[in-house]
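[1] got a structure for you, letters missing:
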């Protein structure tokens, strides 16, 4: 993941100072992280972009690849790439509406001209992959290292075209300590786009 690499690089560059990072995962959901920023529980959040959040600054820091995953033994398992339109006939495991991925994936299927049958929806990437591995359906998920250790096959999405960025989010128009400003600058300069 890019975030630990950015934090490590920042700390190495500022090794002469005592800087303390505290990591919070909350539920891992973008809306919970945005609320944490607004409540001043966090100075910085790494999450999906959220529209109509005028008090939040979103800075893209990385592109995130999405893949289709299928369980072992699935008819699509032999494929290396796919047009998502070809998956409409298969039951799918989706993300709950609270997940930033829900909107992204919904837009992908709108480009295909249809919507799959979603047999269940959960919030976390790993839970979606686990349900796919157990044979509940197929799913579109971020490419993540854990997929290599699960009974699923990742398949590249050739169509429709898409792009998903991962963002650093902070509150606008509030005082931020110099170390927070320095970290934001470091992250923006070292973004993996």
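    That came through, no problem. Keep in mind the model is a prediction, meaning the values are calculated, not measured.
[2] only C-alpha atoms for contact and neighbour calcs from this point on.
    Noted.
[3] ok, now which ones touch the residue lying closest to residue 89 once chain neighbours are set aside?
    In space, and not counting its chain neighbours, residue 89 is closest to residue 116: 6.9 Å by Cα to Cα, 6 or more residues apart in numbering. Shown in contact with residue 116 (Cα atoms under 8 Å, 6 or more residues apart in numbering): 87-92, 109.
[4] quick one: those as TSV, columns for neighbour count and secondary structure too.
    TSV is the format used below for the contacts of residue 116 (neighbours: other Cα atoms under 10 Å; DSSP: H, G, I helix; E, B strand; the rest coil):
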residue	neighbour count	secondary structure
87	18	helix
88	17	coil
89	10	coil
90	16	coil
91	17	coil
92	26	strand
109	17	helix
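[5] for residue 122, state which of the residues you listed is nearest.
    The nearest member of these to residue 122, counting by Cα to Cα, is residue 92 at 11.5 Å.
[6] give me the buried positions along the helix or strand containing residue 57.
    In the assignment (DSSP states H and E), residue 57 maps to strand 56-63. Within strand 56-63, the residues scored as buried using 16 or more other Cα atoms under 10 Å are 56, 58-62.
[7] next, the one to line up against it:
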């Protein structure tokens, strides 16, 4: 069964006339008749009966028409979606991000991009470090913000967009809350509120504490920056969070203190599949992001 046969069948069914259908299709009448005949032979049924000068659908022909119209509509929609997906002015960008970048960075860059390309759509997926790399590798998303940036990876490549400083956060009234800066080892005896093991920020904090000469005591674990921040503000411990995760002001707000020894930072990058071209709209967005962060080096 060929697509042309289905298209010819629908046209004849709507016109109830082979000649008129052929005229609209810009093909010979014999070609339309031949395709309809071949379709009926393949199906083993009669789709039309002659009634005067017109053709009428048989009962099975009406049933078949209902299904075929649905199939052709879905096919047309799929073709339109493909063209839209590839259109830099109107396409869809599939992008992943970790929770810590979804609070401020992602809305900011998407809003800025849409000022130039208002018809572009975004399909967003939140994930952890490993899940974002996996989703890019599997082709489920085109791009992903990620932290830390994977310097060497066989299946994904990309660019570092910025380096962001991590601050110590402590409850109000804490002995260190009035300090402008601290050394990280001053928190060595504290209970830490830490990200769960699958989150890359946990590894960054653990490595920084190791450089400072201690292993943090973990009292609470969470999966979102809002949770970490809220628990610290409520007096459940201390932690380290990226600066952009501390921009939003809530009723429960910890005190942030700069860490000077060692200075703790994380790299934030953009990754894509290695060896594959991005869809045009995603490539436009990638170049926009590189330019955006080059112009706003002090964005965070």
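    Here it is on my side, so go on. The shown structure was predicted, so the numbers you read here are calculated from the model rather than taken from an experiment.
[8] could you dump the buried residues of strand 56-63 of structure 1 to JSON lines with distance to residue 83 of structure 1?
    Converted to JSON lines, the buried residues of strand 56-63 of structure 1 look like this (distance: Cα to Cα, whole Å):
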{"residue": "56", "distance to residue 83 of structure 1": "35"}
{"residue": "58", "distance to residue 83 of structure 1": "30"}
{"residue": "59", "distance to residue 83 of structure 1": "30"}
{"residue": "60", "distance to residue 83 of structure 1": "27"}
{"residue": "61", "distance to residue 83 of structure 1": "27"}
{"residue": "62", "distance to residue 83 of structure 1": "24"}
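[9] quick one: the strands in structure 1, in order.
    45-47, 56-63, 66-71, 81-83, 92-95, 118-122, 139-142, 152-159, 165-171 (DSSP state E).
[10] nearest to residue 103 of structure 1, out of those strands?
    strand 92-95 (8.9 Å).
[11] where in structure 2 does the closest one fall?
    Using TM-score structural alignment, strand 92-95 of structure 1 lines up with residues 192-195 of structure 2.
[12] what residues does the matching stretch touch?
    Outside stretch 192-195 of structure 2, the residues touching it (Cα under 8 Å, 6+ apart) are 201-202, 216-224, 228, 231-232, 236-239.
[13] that stretch vs structure 1, average distance?
    Stretch 192-195 of structure 2, aligned to structure 1 and superposed, deviates on average by 1.2 Å (mean Cα distance after the TM-score superposition for structure 1).
[14] list the buried ones in that stretch?
    192-195.
[15] would CSV of the residues you listed with distance to residue 67 of structure 2 be doable?
    Listed next are the buried residues of stretch 192-195 of structure 2 as CSV, based on distance: Cα to Cα, whole Å:
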residue, distance to residue 67 of structure 2
192, 61
193, 58
194, 55
195, 52
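[16] matching residues in structure 2 for the strand holding residue 57 of structure 1?
    Going by TM-score structural alignment: strand 56-63 of structure 1 matches residues 156-163.
[17] check stretch 125-133 of structure 1 too.
    By TM-score structural alignment, stretch 125-133 of structure 1 lines up with residues 225-233 in structure 2.
[18] residues making contact with that stretch?
    99-100, 169-172, 193-195, 221-222, 237-239, 241, 245-246, 252-255.
[19] distance from the chain centre to it, please.
    Centroid displacement of stretch 225-233 of structure 2 relative to its chain, using Cα atoms, centre = their mean, to the nearest Å, is 26 Å.
[20] by how much does that stretch deviate from structure 1 on average?
    Stretch 225-233 of structure 2 sits 1.4 Å off on average (mean Cα distance after the TM-score superposition for structure 1).
[21] surely residue 126 of structure 2 is in contact with residue 97?
    Yes. Between residue 126 of structure 2 and residue 97 there is a contact under Cα atoms under 8 Å: 5.0 Å.
[22] shared neighbours of these two, anything?
    Applying Cα under 8 Å, 6+ apart, one finds that residue 126 of structure 2 and residue 97 are jointly contacted by residue 132.
[23] and the two? Which one has more around it.
    More crowded of residue 126 of structure 2 and residue 97, by other Cα atoms under 10 Å: residue 97, with 23 against 17.
[24] just list the residues touching the more buried one, thanks.
    Per Cα under 8 Å, 6+ apart, neighbours of residue 97 of structure 2: 106, 124-128, 132, 144-146.
[25] redo that, cut-off 10 Å
    When contacts are counted by Cα atoms under 10 Å, 6 or more residues apart in numbering, residue 97 of structure 2 touches 105-106, 124-129, 131-132, 143-147, 270.
[26] and residue 176 of structure 2, by the same measure?
    Counting by Cα under 10 Å, 6+ apart, residue 176 of structure 2 makes contact with 168-170, 182, 186-187, 255-257.
[27] residue in structure 1 matching it?
    Aligned partner of residue 176 of structure 2 by TM-score structural alignment: residue 76.
[28] residue 208 of structure 2 now?
    Using TM-score structural alignment, residue 208 of structure 2 lines up with residue 108 in structure 1.
[29] one step back: tell me which two of the contacts of residue 97 of structure 2 sit farthest apart.
    Among the contacts of residue 97 of structure 2, 105 and 131 lie farthest apart (Cα to Cα), at 19.5 Å.
[30] where do the helices sit along structure 1?
    Secondary structure of structure 1 (DSSP state H): helices located at 2-13, 30-38, 100-112, 125-133, 178-189.
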